[in-house]
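K.L.:
Predicted model and sequence below, questions to follow.
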Amino acid sequence: MTILYVLHTTNPGNGASVAFMSMLQGLIPLGVTPVVVLPDQEGIYHELKRQGVEIICSRYRMSTFPYLKGMKNKVLFLPRLIARLILTHQAIRNITRQAKECHVDMVHTNTSVLSIGYHVAKRLSVPHVYHIREYADKIGLHIIPSQHTLVSQLGAPHSYAICISRDLQAYYRLSDNNRSVVSYDGGDTQQEPMPHNKKEPFFLLVGRVQQAKGLELLLEAYASYHAQIQRPYPLYIAGGIADAHYYHRLIAFVRAHDLDESVNFMGQRRDVDQLMQRAVALILTSPYEGFGLTFMEAARKGCLIIGRYTTGVKEQMDNGKELEGTDIALAFQTTSQLASIMIDVTKHTPNHYDLYRERAYRTVCSEIYDQKRNVQRVFDFYNQIIQREKNETKNNSSIPAAIPPHTRER
């Protein structure tokens, strides 16, 4: 089968990109012929090109309103919005024209905040799949013209959804919808022994610097922790700056609390795996984490996890507790709880938490997170969609046309 995949970014470090590339490597051997739509010729474009994957490039942006924070963004809001709408219209026409030559069986959009794929699918008269990875409006991604647009599209004929967690599926009211499935992003199919690197005295957060990652709560908790500990561990934040206005606000907080020497914004890193292996603990503070891919990565690297007990991270913790019979990570919900956990971690030696790390590692290496299993689930869903569409077409064609009133027998 030929699938048209529509991506919103080519950033190789983006979680959606990482998950897509891993999924694609599993689907191709099963018989999927991919045609990938990208907004530019950067990042993963080169890797896909090297693999011989057919690519359609067309300029477009996410189907969300531009940022409004800061005076400059407010002044440029309307011009940016108009430009975004024009690009979207042009992209739909361009992609549809090129996709017709590929004879695609369906369109699969790799995110829920991009509607271009949905409209292309309608023009091609093929089913569409949204891969729902985010809570959209809850993390500051406001869909044009409203969140109701996405909800309507999810409920439209020939529309299907793959959700990366049960919580996301429930959020979009798809739990009882047979046109929706849950498939975890999975992870590395090559299972290696859990690393036992010597832990270094620093806390780590991996993620882009933006409000959706809950960094304000992290810094508030860290400031409280820093004031109560004689020799506090430094905090490393590894991730690019996605929101400059928000970043400057965080820097102002750091300076106001004399944390300049303790908080290190490291920027985008290529050695995240090594940082996870060395860190005494990874902290996850996002209030609306779709799945928690960083959770999985850290657990595989033998890193203790301190996670905010909500949405996708909560789901992974609950899965672990069900499998192991006890906690696999240290959970918090409030700023004071996080500060207390950081104090406890500092007071104990790293091997005090060895059992947590081992349980977390066994959990993420279990069957429910096996990438081959989840790729197969996606492939089976594709086949179900194609069969369902064929049956619906057959049933519709077998219904006799209505007899015009003037020809009916009296």
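P.N.:
Yep, that arrived.
K.L.:
hey, let's count contacts and neighbours off CA atoms from now on
P.N.:
Will do.
K.L.:
Please look at H226 and L235 and confirm they touch.
P.N.:
No: contact between H226 and L235 fails when scored by CA atoms under 8 Å: they sit 10.1 Å apart.
K.L.:
Any chance you could list residues touching both of these two?
P.N.:
Shared contacts of H226 and L235 (CA atoms under 8 Å, 6 or more residues apart in numbering): none.
K.L.:
now the strands for the chain?
P.N.:
Assigned by DSSP state E, the strands in the chain fall at 2-6, 33-38, 54-57, 106-109, 128-132, 159-163, 180-182, 200-206, 235-238, 263-267, 279-284, 305-308, 330-332.
K.L.:
Now render those strands as CSV, adding distance to Q191.
P.N.:
Output for these, formatted as CSV (distance: least, CA to CA, whole Å):
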stretch, distance to Q191
strand 2-6, 28
strand 33-38, 27
strand 54-57, 30
strand 106-109, 29
strand 128-132, 26
strand 159-163, 25
strand 180-182, 23
strand 200-206, 22
strand 235-238, 25
strand 263-267, 29
strand 279-284, 21
strand 305-308, 19
strand 330-332, 24
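K.L.:
residues in contact with stretch 133-143?
P.N.:
Contact partners of stretch 133-143, identified using CA under 8 Å, 6+ apart, comprise 16, 63-65, 111-113, 147, 149-150, 163-164, 168, 171, 211-212, 288-291.
K.L.:
One more: stretch 347-364?
P.N.:
Residues from elsewhere that reach stretch 347-364 (CA under 8 Å, 6+ apart): 194, 199, 280, 296, 299-305, 319-320, 323-324, 327-329.
K.L.:
this is the other structure I want to compare:
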Amino acid sequence: MMKILHIINSLNIGGAETLITNYLIYAKNNIKTDINDLCILYDSDTFLYDRLFRNGITIYNLRLKHKYDIGAIFKLIRLINEEKYDIVHVHLFPALYFCSIASYFTKKINYIFTEHSNYNSRRKYIIFKSIDYFFYRKYRKIICVSDNVKNELIKWLPSLNERSVVIYNGILEKRGEISFIEKNFEYDILFVGSLRSNVKGADILLMALRHIMNKFDKAVIVGDGKLKNDLINLRNKLGLKNKVEFLGFREDIETILEKSKVFVLPSRWEGFGLVIVEAMSKGKPIIASNVGGIPEIIKNGKTGILVEPGNELELANAIEKLLNNKKYAAYLGENAYNDAINRFSIETYVKNLRKLYMSLKI
């Protein structure tokens, strides 16, 4: 039996947060020999928190008042020592730093970290190379969510090469009959992503849609963040007010996917793109940027269409192509569905992760 504590900043909506939620629910229902608890640093009043609570997952909430509250370190030390965990599995920054320091005061415990992104702002400054090395060195294994993420990490810190492994993310896929033929869709185009920054490229999508505004009826943007009002203003400025709707955070992503013809994610950079896999599992034809770990998920022309990041005209042409060519869209959707359930299931993710966990106990 293993006792594992998963630590993440919050349960705000995002790929890492969705992954850990999927894992904890699956493990609770299917791996009776393990204990998997969760610790979050900041309050999170989201549907992910509610899902975990309803499934009986133990959640420790440190309720930090600001991002760099060093009191987190003392709270983590106390929790880890009192509960006697075998493994502490950490996600995201600044949990990365807090747990690294805590590891000096929690003996005989294996710490691992999942690297979710192929880029962060620290890598712009050479001074952080030594700082990051100091913190990463306390983790026995670094899990990278794609080959691209691993390659970029090793460029930054070559000494981590031997400790870094690639494990693709997995989704809780509810298998059922998927129809790839044309039906009455509510939305022509769907975007799902955080609006906290411009990373996911919602603005690029809006710029692309202005070129084909007479070719579609309704596009929807699911997500929220500080840039939402700026994006709404951009939509209105481009004359798309009656064409593009902002839905905010939504718990019913699966339902919205089923109601949509085409899924689009024009990211500027992307470590993996879990939402792409979710769209694949619903048999959606997908258009995404040829950047980061996305080409490891999407096979261009077979399971989706890849476009150059930031190229609004290429994106517009790809959207128009799928809206006009139902047969090709169905071909991509069917291939995407088969690939998702074979390569990116939560079962595969858990199997690979537990194999890594077990190797640390030897």
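P.N.:
Done, it's in. Remember, it's a predicted structure, so these values are computed and weren't measured experimentally.
K.L.:
rewinding a little: would you format the strands of structure 1 as TSV with mean neighbour count and distance to L81 of structure 1 included?
P.N.:
Shown next, in TSV, are these (neighbours: other CA atoms under 10 Å; distance: least, CA to CA, whole Å):
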stretch	mean neighbour count	distance to L81 of structure 1
strand 2-6	22	21
strand 33-38	20	20
strand 54-57	16	21
strand 106-109	25	22
strand 128-132	25	23
strand 159-163	25	27
strand 180-182	21	31
strand 200-206	21	31
strand 235-238	22	31
strand 263-267	16	29
strand 279-284	25	32
strand 305-308	25	34
strand 330-332	20	39
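K.L.:
F77 of structure 1 is nearest to which of the ones you listed?
P.N.:
Nearest to F77 of structure 1 among the strands of structure 1 is strand 33-38 (24.2 Å), distances taken as CA to CA.
K.L.:
Give me the distance between the closest one and the centre of its chain.
P.N.:
Here strand 33-38 of structure 1 is found 19 Å from its chain centre; the criterion is CA atoms, centre = their mean, to the nearest Å.
K.L.:
quick one, that strand and strand 2-6 angle?
P.N.:
On the basis of axes from the mean of the first three to the mean of the last three CA atoms, to 10 degrees, strand 33-38 of structure 1 is oriented at 20 degrees to strand 2-6.
K.L.:
Which elements pack onto strand 33-38 of structure 1?
P.N.:
In this structure, strand 33-38 of structure 1 packs against strand 2-6, strand 54-57, with contacts taken as 3 or more CA pairs under 8 Å, 6 or more residues apart in numbering; DSSP states H and E.
K.L.:
Now the longest one on structure 2. Mean distance?
P.N.:
Its match in structure 2 and strand 2-6 of structure 1 itself, once the structures are fitted together, sit a mean 1.5 Å apart by mean CA distance after the TM-score superposition for structure 1.
K.L.:
Remind me what that strand packs against, helices and strands.
P.N.:
Checking 3+ CA pairs under 8 Å, 6+ apart, strand 2-6 of structure 1 ends up next to strand 33-38, strand 106-109, helix 116-124.
K.L.:
ok, 6 Å please
P.N.:
Strand 2-6 of structure 1 sits against strand 33-38, strand 106-109, with contacts defined as 3 or more CA pairs under 6 Å, 6 or more residues apart in numbering; DSSP states H and E.
K.L.:
residues in contact with Y222 of structure 1?
P.N.:
Neighbouring residues of Y222 of structure 1 by CA atoms under 6 Å, 6 or more residues apart in numbering: there are none.
K.L.:
Excluding covalently adjacent residues, which one is nearest to K67 of structure 2?
P.N.:
Counting by CA to CA, 6 or more residues apart in numbering, P94 is the residue found nearest to K67 of structure 2 once chain neighbours are left out, at 7.6 Å.
K.L.:
I'd like the distance from the one you found to Y331 of structure 2, if you could.
P.N.:
Applying CA to CA, to the nearest Å, the value for P94 of structure 2 to Y331 of structure 2 is 42 Å.
K.L.:
Kindly state which residue of structure 1 is aligned to K243 of structure 2.
P.N.:
Here K243 of structure 2 is matched to S262 in structure 1, going by TM-score structural alignment.
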